[in-house]
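Trainee: with the sequence up front, the predicted model follows.
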Amino acid sequence: MSASARYERAARRTQATGRVPALSVALRRADREPWIFTVGDSGNADFPLSPDTRFRIGSVTKTFTAVLVMQARDDGLLDLDEPISAYLDVPAHGDATVRRLLSHTAGFQREPFGDLWDTLVSPSAAELIADLGKAERVLPNARRFHYSNLAFAVLGQLAAHLNGTTWERLLTDRVLEPLGLHATTVRPPAQAAVGYVVDAYSDAARPEPNLDAAGAGPAAQLWSTAADQATWASFLVSPETVDPDGKVLAAATLDEMRWPHTTREEDVWAGGFGLGLMLAPQGKRAMHIGHNGAMPGFLAGVHGRRGGEDTPDGLGVAVLGSAGTAGETIELAHELLRLAVELDPAEIRQWRPAPPAPREYRSVLGLWWSEGSPFVFSWHDGALQARVAEAPADAPPSIFAPRPGEPDVLRTVSGREAGEQLRLTRDASGAVSSMHWATYRFTRLQDAFDGGLASDGSE
């Protein structure tokens, strides 16, 4: 059975067992045409189910808002570690920092003030901010993870305020248009699917109302297609495959967003959050990155895969369903990512000889000792690298870059001791005779902290 046939079978099983009226699925990777599949009935008499059918993506919207906030940071409009009161006039909770709001660790209550899910009336942008004084801080700042739609609603209004526009206009101009996500909209278009609640004890399905999130829109408002959202998932994990010029966000900023800031649970470290992104470890150094979404009548799973052996570049999946009761919809996104690596792995790149290391670094290469342990320094992909000699083969190396004009002082740009300096000391011949990395001494022979050789024992 081909990979696409296996994907289709998994989607059909999810639609049937999850009892999802309409399911739309897309898988994207940099080296293939997108795979798109739909099954079911849109519930829209004028627009039968097709790849262009639009679904509510709920909290996947938060990832877009997080990107807008990081754009503002990169534009010099805010500092992630400053309180929101430095940028926005709020009646309460102004000490919450932007970083804490992005990582759901600011302690904001889950929803905007009021009984939104009873009234189905969301506050305007102005009302949302004005009502912050009535909203609770349910946990102390930085105490632990607590998911908050209110936090992201405030972040969206913050980004809009700093740019002197609305969240909708900012999103369109700075993200949707540059990436060509033309099927992603704030309002439901004519080809929108109907969302349902499916009865637990029969096959009845009742249409759900379409809630306009209004001022809380930055947390959950968007509609989209599976194809658009698979592209978005690819952008989140491999921006170089979707936005090679960094028009939307620098790749280094997305690296920052993907770094874990908190676990979701204290005793089960199976998932966490970066800056606006859900993180789901998969073992063997692979990570699924993206977000789930839920609104009345709809569930969405939008995730990309990064790291791990055989993962293709730009691997992203979106699964959009028209039942708010089918958790299988979200799990299918993760299943398809795993299947893609199993059934259609990345090509193994041929090794080719490369130019030698620059002359000034050749005496660094090889085995060194520090704290009694062996490290191997090497030159690959145009950079000096280091690894603990006994590290697992899949452990990423530390990578160094020389400081401008100082070839003997390098900065660790990734891996172990990221950010720390590596200082080289040379002998009279110009060869490197010792090194200091993060202030620890590195020598060619195994020695103790007093400088004596370990092989000399206690003599």
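Mentor: Yes, it's here.
Trainee: only C-alpha atoms for contact and neighbour calcs from this point on.
Mentor: OK.
Trainee: could you find the closest non-adjacent residue to residue 424?
Mentor: residue 435 (4.6 Å; CA to CA, 6 or more residues apart in numbering).
Trainee: which of the three states applies to that neighbour?
Mentor: Here residue 435 is recorded as strand under DSSP: H, G, I helix; E, B strand; the rest coil.
Trainee: separation between it and residue 374?
Mentor: Residue 435 sits 13 Å away from residue 374, going by CA to CA, to the nearest Å.
Trainee: what sits against residue 348?
Mentor: For residue 348, the contacting residues are residue 310, by CA atoms under 8 Å, 6 or more residues apart in numbering.
Trainee: distance of it relative to residue 311?
Mentor: Taking CA to CA, one finds residue 348 at 10 Å from residue 311.
Trainee: before we move on, the earlier item: who has more neighbours out of residue 435 and residue 374?
Mentor: residue 435 (23 against 18; other CA atoms under 10 Å).
Trainee: hang on, the more buried one packs against residue 427?
Mentor: No - with contacts counted by CA atoms under 8 Å, residue 435 stays clear of residue 427, the gap being 11.5 Å.
Trainee: what residues does the residue nearest to residue 424 make contact with?
Mentor: When contacts are counted by CA under 8 Å, 6+ apart, residue 435 is found next to 422, 423, 424, 425, 441, 442, 443.
Trainee: name the SS class of the fifth one, please.
Mentor: When you say that, I think you mean residue 441. Following three-state DSSP, residue 441 is assigned to strand.
Trainee: quick one: the helices in the stretch 1-150 of the chain?
Mentor: Taking DSSP state H, counting those that start in this stretch to define them, one finds helices in the stretch 1-150 of the chain at 3-18, 61-74, 98-102, 116-119, 125-130, 149-163.
Trainee: putting a second one here so we can go through both:
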Amino acid sequence: MSATDQRATPAEVARYYERTVRRAQRTARVPAVQVALHRADRPLWTFEVGEAGGGATLDADTQFRIGSITKTFTAVLVLQCRDDGLLDLDDPVSAHLSVPAHGDLTIRRLLSHTAGLQREPYGDIWDTLAVPSLAETLAGLEQAERILPPGRRFHYSNLAFALLGHLAAAKRGGSWAEVLADRILTPLDLPLTLQPGPNAATGYLVDAWSDHARPEPRTDLGGVAPAAQLWGTAAQLARWGAFLADPTAIDPDGKVLSADTLVEMRHPTVLRDEQVWTAGWGLGLIVRPGRDRGTDVGHGGAMPGFLAETYGRVSGTDDDVPGAFAAAVLLSAGNGDRALGLSTTLLDAAVERDPADIQPWRIGTPVPDEWAGLLGHWWGEGFEYVFRWRDGHLEASGADDAPGVPPAVFGIEGPDLLRSVSGREIGEPLRLTRDEQGRIVRLHWATYRFTREQQTFDGVWASRP
């Protein structure tokens, strides 16, 4: 059924979701699966299948370990510090945290996994399960390797995010756990925890050659906690994914982070794999291309006995995508990776089978007199552009742009001066020139001349000999 077909009933949609999750649980052989789908225009949908193990009851409140999804919380803490003027992303770590080595690495490089720092703290922690304390993590930097030059390419590093978490905590004057609770979890009503509660699921390694499964040890990450320590539910993580994709819907007053900063975090900084362009990395966030120029933003997680993922969908030009739209999937098998991708499957199914209601077009306000003469067709560099007034602002598109290409959007800075705030030539000024009668006769956008007739660069109409 496509979005253009007759809409399915809520019961039919829920049944399809449930069968999709059940199939994934059975195929991937995961003892317990818990999922949630969050969207602004529907009630929260949650579902779980399997057994939690260890005498716990599997329901919507059962906790799972979320692993590296923790990094997205740490990244937000760092960006909060930047927005509050406590640091600059291009500052070296040593400007804000006392470290014995690698202090020249910048905060931005650590956030985007382009610092070249080794993946784990010094020592074989996943062999011995002897995780270093904060003091030991910092001291171990003297033995930690810089395996790549900074900026060379993507290289995932838990050590980098451990440093970022403790740096943010130091700027706020508390521990990472205290700052996390105060600055994110409490304002967003997300009761994630550092340690599992009494109804937490057991994490397993499922035997490859039989249906037996053995519990994995629960490991406290000590000084590496800002990279992967948290426990939570799918409902909590789906709300968090919705915040990452659509912060104005979850945090309308911007108490946790401004929408502009989330846009900055979602902008791809580096490709995860230069040969397969399927995912990039922003500032602490995985960014994956979606349908109709949309993107999915979020993170995955893996800890002994657990896998997790949460992604929010940022709509491009698809009217069927609702707001505050995200899915989370929690798995109680460290080798249940065949069920990963279920969050994307659920997001796609929701758009296909239960699309958002299309809002009607409504008559808008008239164009202000000072900008009315700017509308219509202009030519620049030999190409035709169309300037329009939409939703209280000026937009410009190439006359031959493919459907769905977002327009340039302009903000007004002063008389006859605007600036592109999104789309083409973002950040560049648009200057207007008027004749003696006050009519707009010429534009300069990013210094390029725009006129009503197609002209050569020396100002001659192309139609003239």
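Mentor: Cool, got the structure. Computed from a predicted model, the values in this text were never measured in an experiment.
Trainee: ok so, going back, out of the helices of the stretch 1-150 of structure 1, nearest to residue 221 of structure 1?
Mentor: Of all the helices of the stretch 1-150 of structure 1, helix 61-74 sits nearest to residue 221 of structure 1, with 6.5 Å by CA to CA.
Trainee: average offset of that closest one relative to structure 2?
Mentor: After superposition onto structure 2, helix 61-74 of structure 1 lies on average 0.4 Å away from the residues it aligns with, using mean CA distance after the TM-score superposition for structure 1.
Trainee: counterpart of the residue nearest to residue 424 of structure 1 over in structure 2?
Mentor: In structure 2, the residue matched to residue 435 of structure 1 (TM-score structural alignment) is residue 443.
Trainee: quick one: that match from residue 375 of structure 2, how far?
Mentor: Distance of residue 443 of structure 2 to residue 375 of structure 2, given as CA to CA: 12 Å.
Trainee: strands of the stretch 51-200 of structure 1, residue ranges please.
Mentor: Counting by DSSP state E, counting those that start in this stretch, one finds strands in the stretch 51-200 of structure 1 at the ranges 55-56, 196-198.
Trainee: residue range for the last one in structure 2?
Mentor: Strand 196-198 of structure 1 falls opposite residues 204-206 of structure 2 when the two are matched by TM-score structural alignment.
Trainee: mind reading off the mean deviation between that stretch and structure 1?
Mentor: In the superposition against structure 1, stretch 204-206 of structure 2 averages 0.2 Å from its aligned positions (mean CA distance after the TM-score superposition for structure 1).
Trainee: hmm, who's touching that stretch?
Mentor: Outside of stretch 204-206 of structure 2, the residues within contact range by CA under 8 Å, 6+ apart are 29-31, 212-216, 304-306, 332-336.
Trainee: narrow these to those in strands?
Mentor: 213, 214, 215, 306 (DSSP state E).
Trainee: ok, the second one to residue 338 of structure 2 distance?
Mentor: I take that to be residue 214 of structure 2. Look at residue 214 of structure 2 and residue 338 of structure 2: by CA to CA, they are 18 Å apart.
Trainee: returning to what we had before: just the buried residues of the contacts of residue 435 of structure 1.
Mentor: 422, 423, 424, 441, 442, 443 (16 or more other CA atoms under 10 Å).
Trainee: now these in JSON lines, with distance to residue 286 of structure 1?
Mentor: Shown next, in JSON lines, are those (distance: CA to CA, whole Å):
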{"residue": "422", "distance to residue 286 of structure 1": "29"}
{"residue": "423", "distance to residue 286 of structure 1": "33"}
{"residue": "424", "distance to residue 286 of structure 1": "34"}
{"residue": "441", "distance to residue 286 of structure 1": "33"}
{"residue": "442", "distance to residue 286 of structure 1": "32"}
{"residue": "443", "distance to residue 286 of structure 1": "34"}
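Trainee: find the nearest non-adjacent residue to residue 113 of structure 1, please.
Mentor: Closest residue to residue 113 of structure 1 apart from its sequence neighbours, by CA to CA, 6+ apart: residue 135 at 5.3 Å.
Trainee: OK, contacts around that neighbour?
Mentor: Residues in contact with residue 135 of structure 1 (CA under 8 Å, 6+ apart) are 108, 109, 112, 113.
Trainee: thought the first one was touching residue 138?
Mentor: Okay, so that is residue 108 of structure 1. Yes - using CA under 8 Å, residue 108 of structure 1 is in contact with residue 138, at 6.0 Å.
Trainee: ok, the two, which is more surrounded?
Mentor: residue 108 (27 against 12).
Trainee: what does the more buried one correspond to in structure 2?
Mentor: Checking TM-score structural alignment: residue 108 of structure 1 goes with residue 117.
Trainee: what do you get for residue 292 of structure 1?
Mentor: Residue 292 of structure 1 maps onto residue 300 in structure 2, with residues paired by TM-score structural alignment.
Trainee: can you tell me which residues contact its match?
Mentor: 67, 68, 69, 307, 308, 309, 310.
Trainee: run a quick neighbour tally on the corresponding residue of structure 2 for residue 81 of structure 1.
Mentor: In structure 2, residue 81 of structure 1 lines up with residue 90, judged by TM-score structural alignment. Using other CA under 10 Å, residue 90 of structure 2 is surrounded by 11 other residues.
Trainee: just the one 5 residues further on next, same as before
Mentor: For residue 95 of structure 2, the number of neighbouring residues by other CA under 10 Å comes to 14.
Trainee: which ones are touching it?
Mentor: Going by CA under 8 Å, 6+ apart, residue 95 of structure 2 touches residue 103.
Trainee: let's go with 10 Å and repeat that
Mentor: Residues counted as contacts of residue 95 of structure 2 (CA atoms under 10 Å, 6 or more residues apart in numbering) are 87, 88, 103, 104, 106, 167.
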